[in-house]
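Undergrad: build me a model:
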Amino acid sequence: MPTDALLDRFLDELAPLKPVAVWAHGSLAGGDYQEGRSDLDLIAILDHPLKPSTARRLVALHRGLRTTPLATRLHCSYLAPGTQDAPNQRHLTWAHDHVTRRPVTPVTRRELHVFGRVLQGGSPKDLLPAVTEKELAEFVVRDQRDYWRPAVDKPQVWLQDIWVDVGLTTFARATVTRREGRLITKREALDILPGLGAPVDVVEDVVRRRYDDPVPSAAEADDDWLDRRAALTRDYLGPAIDDLVTRYG
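TA: Sure thing, here's the model as predicted:
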């Protein structure tokens, strides 16, 4: 299986840096992983400070993986000792084929505690502070308000599959987390979106591309459909996010 081969190679090449633990979260850990379509979301805990020389080695490692199938989908954040307790700490992260810095969000931390997959080393429950219900609830609403709501006003990005897919599923997941205090998968999010008022034909398009037909349909390749899909998604998400924030923000 290409995913297993990629993970084995990644762990082998990371071994000289002596990670304390490597974990998977997201679809790979939550049972909704679709090979070739889902990202491989990882967290690595290092046993030493992340010096510039270490950062260069990590970047070289990821660039070297590019010859391996699915490597562009492998994302990993690297946590140095003593940084696990700082929720706003930005960690060196390889994602979307380049290096950046990101925090480990409360959603990710809760995923790791609830269903995180240990690829190597210790458990998230032993090494990563737990997330309170209040912290999780406040984060999902803040993320919708401060990141996704401004994004709705950027028409061009919504012509891309990734924005439609993640925008809709993240909203549904945030809604359930805020209402019920639990996490759901993307599959569950897609199942409940029509009941939340999302445009059915757009949801069906996401489902088909994620779970069914890997070949783009004529509708998907048609610019008119992409324009209409973007408009339908934005017309839905704007008021839906506003309502969520008004209720819970």
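Undergrad: CA only for contacts and neighbour counts going forward, please
TA: OK.
Undergrad: list the contacts for Leu232?
TA: Pro199, Val202 (CA atoms under 8 Å, 6 or more residues apart in numbering).
Undergrad: in which helix or strand would I find it?
TA: Counting by DSSP states H and E, the element that carries Leu232 is helix 223-248.
Undergrad: in that helix, which residues are buried?
TA: By neighbour count on 16 or more other CA atoms under 10 Å, the buried set for helix 223-248 is 226-227, 229-234, 236-238, 240-241, 244-245.
Undergrad: same deal with stretch 181-195?
TA: Under 16+ other CA under 10 Å, the buried positions of stretch 181-195 are Arg182, Leu183, Ile184, Thr185, Lys186, Arg187, Ala189, Leu190, Asp191, Ile192, Leu193, Pro194.
Undergrad: surely the second one and Thr170 touch.
TA: What it means is Leu183. No: taking contacts as CA atoms under 8 Å, Leu183 lies outside contact range of Thr170: 10.8 Å.
Undergrad: tell me how many other residues surround Gln89.
TA: Number of residues near Gln89 (other CA atoms under 10 Å) recorded here: 15.
Undergrad: gap between the nearest residue to it once chain neighbours are set aside and Tyr78?
TA: In space, and not counting its chain neighbours, Gln89 is closest to Pro103: 5.4 Å by CA to CA, 6 or more residues apart in numbering. Taking CA to CA, to the nearest Å as the measure, Pro103 falls 10 Å from Tyr78.
Undergrad: how about this one, so we can line them up?
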Amino acid sequence: MQTEVLLDRFLDGLAPLAPLAVWAHGSLAGGDYQEGRSDLDLIAVLEGPPTPRTIWRLAKLHARLRTAPLADRLHCTYLTPDAVDDVDRRHLTWAHQQLFKRPVTPVTRRELHAFGRVLRGTAPAGLLPPVTDRELGEFVVSDQRDFWRPAVDDARLWTRDVWVDLGLITFARASVTAREGRLISKREALDLLPGLGAPVEVVEDIRRRRYEDAAPPTEEWAAYRAGLARDYLGPAIDALVASYA
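TA: Sure, this is the predicted structure:
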């Protein structure tokens, strides 16, 4: 399996930095992973704050993996013990073939505690503070309000598969988390979306592309699908925020 080969190469390359832990979250840990379609979402905990030399070594490691199968889908955020309890802190991250900084969200933190896969070292409970239901609920609602709702108004985005897929799936997952305080998989989100009023043809389009070898959408379908997705998500997000903000 190409995924395990890539993970082994990554972990071997990271070993000289002696990470305290390396964890998987997202689909890779939650049981809905689709090789070649899903991202490999990882967290590594380094012993101390990354120095310029550490950053150079991490960049070199990821550069060596660049041509490996699935390497473009390997994302890793690098935490340090002194900063794990700051949910707003932006941490060094490799994703989309570059290094930048981003926070480790309450959703990711809850995933790690609930079903994180330990690839090396200490389990998440030994290093990562827990996330309360209130913190989790407030985050998913604010994410819908502050990120996804403005994005719905940008028509240019929604002819792309990734925006349609993540937009609808993230909304369904946020709805369940806000209402029940639990996380669900992408597959569960797709099953729930028709009951939440989402256009069935769009949901089935997402399902085929995620779980089957579906052909790329035509320009006509992509434009029509974009309208359906935006017409649904705008009012749906507004209602969610009004109920739980």
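Undergrad: quick one on the thing from earlier: more crowded one of Pro103 and Tyr78 of the first structure?
TA: Using other CA under 10 Å, the more surrounded residue of Pro103 of the first structure and Tyr78 is Tyr78, with 23 against 16.
Undergrad: shared neighbours, Pro103 and Tyr78 of the first structure?
TA: His91.
Undergrad: which parts of the first structure are strands?
TA: Per DSSP state E, the first structure carries strands over the ranges 21-25, 40-45, 74-79, 91-95, 98-102, 117-121.
Undergrad: out of the ones you listed, which is closest to Asp165 of the first structure?
TA: strand 40-45 (16.5 Å; CA to CA).
Undergrad: how close does the residue most central in space within the first structure sit to Asp243 of the first structure?
TA: Central residue of the first structure (CA atoms, centre = their mean): Gly26, 6.1 Å from the mean position. Per CA to CA, Gly26 of the first structure is found 26 Å from Asp243 of the first structure.
Undergrad: same check on Phe139 of the first structure?
TA: 16 Å.
Undergrad: ditto for Thr170 of the first structure
TA: 15 Å.
Undergrad: ditto for Leu79 of the first structure
TA: Leu79 of the first structure is 36 Å from Asp243 of the first structure, by CA to CA.
Undergrad: look up the closest residue to Leu74 of the first structure, ignoring the ones flanking it.
TA: Going by CA to CA, 6+ apart, Leu74 of the first structure has Leu40 as its nearest residue, at 4.6 Å.
Undergrad: sorry, that was for Val200 of the first structure
TA: Pro194 (5.8 Å).
Undergrad: just checking, the one you found touches Asp201?
TA: No: Pro194 of the first structure is not in contact with Asp201 according to CA under 8 Å; the separation is 9.4 Å.
Undergrad: for the nearest residue to Pro216 of the first structure once chain neighbours are set aside, the count of nearby residues, please.
TA: Setting aside the residues directly before and after it, Pro216 of the first structure is nearest to Arg209 in space (CA to CA, 6+ apart), at 7.7 Å. When neighbours are counted by other CA under 10 Å, Arg209 of the first structure registers 17.
Undergrad: ok, Arg209 of the first structure to Glu138 of the first structure distance?
TA: 31 Å.
Undergrad: likewise Arg66 of the first structure?
TA: Distance from Arg66 of the first structure to Glu138 of the first structure, by CA to CA: 37 Å.
Undergrad: check His48 of the first structure too.
TA: Distance from His48 of the first structure to Glu138 of the first structure, by CA to CA: 32 Å.
Undergrad: what does Val131 of the first structure give?
TA: Taken as CA to CA, the span from Val131 of the first structure to Glu138 of the first structure is 11 Å.
Undergrad: just Glu13 of the first structure next, same as before
TA: 38 Å.
Undergrad: my read is that the residue nearest to the centre of the first structure contacts Asp41, right?
TA: Yes: using CA under 8 Å, Gly26 of the first structure is in contact with Asp41, at 6.0 Å.
Undergrad: what are the ranges of the helices in the first structure?
TA: 2-14, 27-30, 52-64, 106-115, 124-127, 133-143, 149-152, 161-180, 186-192, 200-211, 218-221, 223-248 (DSSP state H).
Undergrad: how about those helices in TSV, adding distance to Gln84 of the first structure?
TA: As requested, the helices of the first structure are exported to TSV (distance: least, CA to CA, whole Å):
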stretch	distance to Gln84 of the first structure
helix 2-14	20
helix 27-30	20
helix 52-64	18
helix 106-115	10
helix 124-127	8
helix 133-143	15
helix 149-152	29
helix 161-180	23
helix 186-192	26
helix 200-211	33
helix 218-221	42
helix 223-248	28
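Undergrad: among these, which is nearest Leu92 of the first structure?
TA: Nearest to Leu92 of the first structure, of all the helices of the first structure, is helix 52-64, at 7.6 Å by CA to CA.
Undergrad: and the angle for the closest one with strand 91-95?
TA: Put simply, helix 52-64 of the first structure runs at 10 degrees to strand 91-95, going by axes from the mean of the first three to the mean of the last three CA atoms, to 10 degrees.
Undergrad: now for Glu4 of the second structure, how many residues are close by?
TA: Glu4 of the second structure: 9 neighbours (other CA under 10 Å).
Undergrad: which residues does it contact?
TA: No contacts exist for Glu4 of the second structure under CA under 8 Å, 6+ apart.
Undergrad: got a list of contacts for stretch 154-161 of the first structure?
TA: Outside stretch 154-161 of the first structure, the residues touching it (CA under 8 Å, 6+ apart) are Val152, Trp163, Val164, Leu226, Asp227, Arg229, Ala230, Ala231, Thr233, Arg234.
Undergrad: mind doing that once more with 7 Å?
TA: By CA atoms under 7 Å, 6 or more residues apart in numbering, the surrounding residues in contact with stretch 154-161 of the first structure are Trp163, Val164, Leu226, Asp227, Ala230.
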